[in-house]
Every structure is written in structure tokens, then in C-alpha cells.
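Engineer: Okay, here's the prediction I keep looking at, along with the sequence it came from:
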Amino acid sequence: MLHLPAGDVAVPTLDWLAPLDARARLATGAAAEMVRVPVAIANRLLRTTIRLVADLPPRASGATVWVQGDSELLVDALAVQLTCAPALVTVGVPVTCDQLQNRPAVIPVPIAVGTAERPAGLVMATFDRLAGPEVVTARWSEAIAAFAWEALVHLAQQLSAAVGKDAAGRPLVPAAIGAEQGVLLVQPMARHDLSVRITR
């Protein structure tokens, strides 16, 4: 069982996670060991963490209706899946609408990230216009891409928090998100001290 701030998730193994000792605290700006999450486990965790992104109550179905002007899009948040290739995380967002005759389409959101050898921090990029049915992507590309990005970042935040805490007792935060074939990479770290000290 993995204990995330978003909730407990049953996972078959935790050998991919190296949490800090319960009493250990990372110094300001220090990094923990890289978390290498097999994509099957990342997807299992995503089903829990995405509830917060989609603002879904516990035990609610994943179906949410997005409204933009006179258009509506049904998004199945709990069926969102990610895949990982070197330097690329693709988040598949299942959607449907009347114009698709209620047949679901999965809109892939390719997000360029770093790798273990070439970290990119939290710098990520995707396309302005996503691939998929024109009736969906013409109006909804920006919203779908933003949802996919937030789901990925929130998953990284939850994983970092599961690793441990900083010297002030706050959960660790992601310093970098990356990908390898079939593996999501998250680099947890202690927050930097951004307080301003003025001395005279």
C-alpha cells in the first residue's frame, strides 16, 4: 500500500520507491533519489491523484462535462492513461460528444520532458493543436492539454510527497519530470528558501 496525500493506493510492489527514513529531513534545496515509476504503476496512481485535478468527490464516476460556450465535452477522467518513451510522456484523455455519436475518442497529449541523462527540470512542451477528431481538437485542444499537464504535475507532486519531508517538515516537491521507455521519472527535492533577509 502506498500512502499518498491524495489517498492510499494498492500497488503490487514498492521496490521502485526509496522513501526517506521517517525521521530524516532533507536540507533546503537538496534532492532525494530519483523515483523511477513503472508506467503500469504510474497509471494506477494516476487514477487516485487525478480525482483532485478533476475535482471529483470520492467514489464518483470519472465522467465530467466540460462546457465552453454552447459546446460540451464529456471527459472520462478516471480512464486517463499515460505512456512513457525516452523524453516523452503521452497522456491519453478519453472524450466524447454528440458530434462523435457518443463514441469515445482518446486524445493523445504528447508532453516533451527530460531524461535521467538530460534532465529538463519542470520545463515541458506540447502542441497547440492536438491530434484527434477535428470537432474536438478545434475547440478543446488547449483545455485538454492543460488538463493532461496538470494531471502529470500533480502526480509528480504526490510521488515527491510520498518520498519524505524537508527540514521544515514540509512534503518534498518535484524538481524534474522525465521519462524513459515504460518508466516515469520524478526527481523529488526539498524546497529552496525563498524568504528575503535584509541585513543592515
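Structural biologist: That came through, no problem. Note that the structure is predicted; figures quoted are calculated from it, not measured.
Engineer: contacts, neighbours, all on C-alpha from now
Structural biologist: Will do.
Engineer: Would you mind confirming that residue 184 makes contact with residue 38?
Structural biologist: Yes: using Cα atoms under 8 Å, residue 184 and residue 38 qualify as a contacting pair, with a distance of 6.4 Å.
Engineer: Okay, one more to line up with it:
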Amino acid sequence: MFLGNLIYLLCGVTPYPPKWVMFTSRFVTGLGAGVNTVLRTYAVTASTVSDRSRSISLNSGSFALGLTIGPAPAFMGVMINLICACLVIFFFRESNVGLQRNIATENDEHLRFFALPQYDRLAIMTCIFTRFAQMFVITNLETLGAPLSMTMFGWNKQQTVQYNSLMHGGFGFIGFVIYAISVCFDIGKMSVQ
């Protein structure tokens, strides 16, 4: 995402046609956004079963907060990416405690041959499909939101930007609050009685 934001910053000063520079920038940023799946997968494998919902909530809450703050200027995106890269390089310590405990309880002989457990293809395809549908809807709302609200409510460009920004900020804030409540109160473990 760092490289995508950097290319976006250089869009106006490069000798190449701006539409292709913008296309390349958004493509690279999209590839960077694909890392979210890797982060969520790592959050699952690096946490115990009891901490898993908290770990995923922190991950998703941070993503929701990022969507609330973004689309911040690309300068801010570059700075945040540099800080995160430094944090990963200097403070990140890899851990697969969630997987190792499962394997240790299944068979002590295989501890020295660490292998990933089998996966459910139907579950993976369901997750991929629902994530695609979610991102497709979000992209459509962001793309069509402005012209649709101008048509429906008769807003001018300034009102459209103002009210749509407030709505997107509200959506992000609500998402962040839901994830924060999930982390603080561990809702996943509450039983309905």
C-alpha cells in the first residue's frame, strides 16, 4: 500500500499519462489491501482459542478505523505505512501458538514435523464469496454514492461531499465501536440464557 500511495502522490508530476499512473497506483494499493486476509489468518494462527475472537476484533477494528480516517491524504498513508513497516521489522515476533497447541494435543510424535491442519474448501469458498460480495457492495456505494445522493436529494457538489463524508465517517465510527465493544467485553463468550 505504501508503494501505491507513493505512486498516487507522484501522479501529477510524472511524464506518463495521469490515468495510467492512477490506475497503477490503485492496482498496487489493491494488492496491498489483500494483505488484510493474511493478517487475519495470522491472527487466527497466532492466538489461542480463548483469545481468537479478541484478536480478530482488534484486527477488524483497526481496519474499520483505517477506513474511517481514510481516504486520508496519501502523505498520511505513506507516513503510517513507514511507521508500521518499522514496527514489523523491529518488534514483530512470529508465533503459531494456536496451531501448535492443536497439533500437540492430536499427536505428540508429529511435534517435530510442524504441518498445517487440513482445511475445508467449502468454508474457504464461502468466505471468499462473502468477502467479494461485501467489497463489491462497498465499492459500489463509494462509487455511486455521490451521483445517487445528488439525484435523490437535489444536493450540490459541496453538500454531497459534506453529507457523504459524514455518513462514511459515521459508518466507520459505528464499525469501530462494535469491534471495540467486542474486544473489551468479549461478546463472543457471552452465553444467551
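Structural biologist: In hand now; what should we look at? Remember, it's a predicted structure, so these values are computed and weren't measured experimentally.
Engineer: Any idea what the TM-score comes out to?
Structural biologist: Superposed pair, TM-score by TM-score structural alignment, normalised by the length of the second structure: 0.25. Supporting alignment: 86 aligned residues with a Cα RMSD of 5.8 Å.
Engineer: Among residue 184 and residue 38 of the first structure, which residue is more densely surrounded?
Structural biologist: residue 184 (28 against 17; other Cα atoms under 10 Å).
Engineer: longest helix of the second structure?
Structural biologist: The longest helix of the second structure (DSSP state H) is helix 121-153.
Engineer: That one - contacts with which helices or strands?
Structural biologist: The contact analysis (3 or more Cα pairs under 8 Å, 6 or more residues apart in numbering; DSSP states H and E) places helix 121-153 of the second structure against helix 157-185.
Engineer: Mind jotting down where the strands sit in the first structure?
Structural biologist: Under the criterion DSSP state E, the first structure contains strands at 2-4, 7-9, 25-26, 35-38, 63-68, 71-76, 81-85, 88-96, 105-112, 165-166, 173-180, 183-189.
Engineer: possible to save those as TSV with distance to residue 147 of the first structure?
Structural biologist: Converted to TSV, these look like this (distance: least, Cα to Cα, whole Å):
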stretch	distance to residue 147 of the first structure
strand 2-4	20
strand 7-9	20
strand 25-26	31
strand 35-38	21
strand 63-68	11
strand 71-76	10
strand 81-85	12
strand 88-96	9
strand 105-112	10
strand 165-166	27
strand 173-180	16
strand 183-189	18
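Engineer: quick one: which of those is nearest residue 157 of the first structure?
Structural biologist: strand 173-180 (5.6 Å; Cα to Cα).
Engineer: could you give the angle of that closest one to strand 81-85?
Structural biologist: Relative orientation of strand 173-180 of the first structure versus strand 81-85 (axes from the mean of the first three to the mean of the last three Cα atoms, to 10 degrees): 70 degrees.
Engineer: Strand 183-189 and strand 173-180 of the first structure, what's the angle between them?
Structural biologist: Using the same axes, to 10 degrees: strand 173-180 of the first structure against strand 183-189 is 160 degrees.
Engineer: before we move on, back to that, buried residues in the longest helix of the second structure, which are they?
Structural biologist: Neighbour counts over helix 121-153 of the second structure (16 or more other Cα atoms under 10 Å) mark 145-146, 149 as buried.
Engineer: Which positions within the helix or strand residue 40 of the second structure falls within qualify as buried?
Structural biologist: According to DSSP states H and E, residue 40 of the second structure maps onto helix 35-45. Neighbour-count burial for helix 35-45 of the second structure flags 40, 42-45 (criterion: 16+ other Cα under 10 Å).
Engineer: Next, give me the two most distant ones among these.
Structural biologist: 40 and 45 (8.8 Å).
Engineer: So for those two, which residues contact both of them?
Structural biologist: Common neighbours of residue 40 of the second structure and residue 45 (criterion: Cα atoms under 8 Å, 6 or more residues apart in numbering): none identified.
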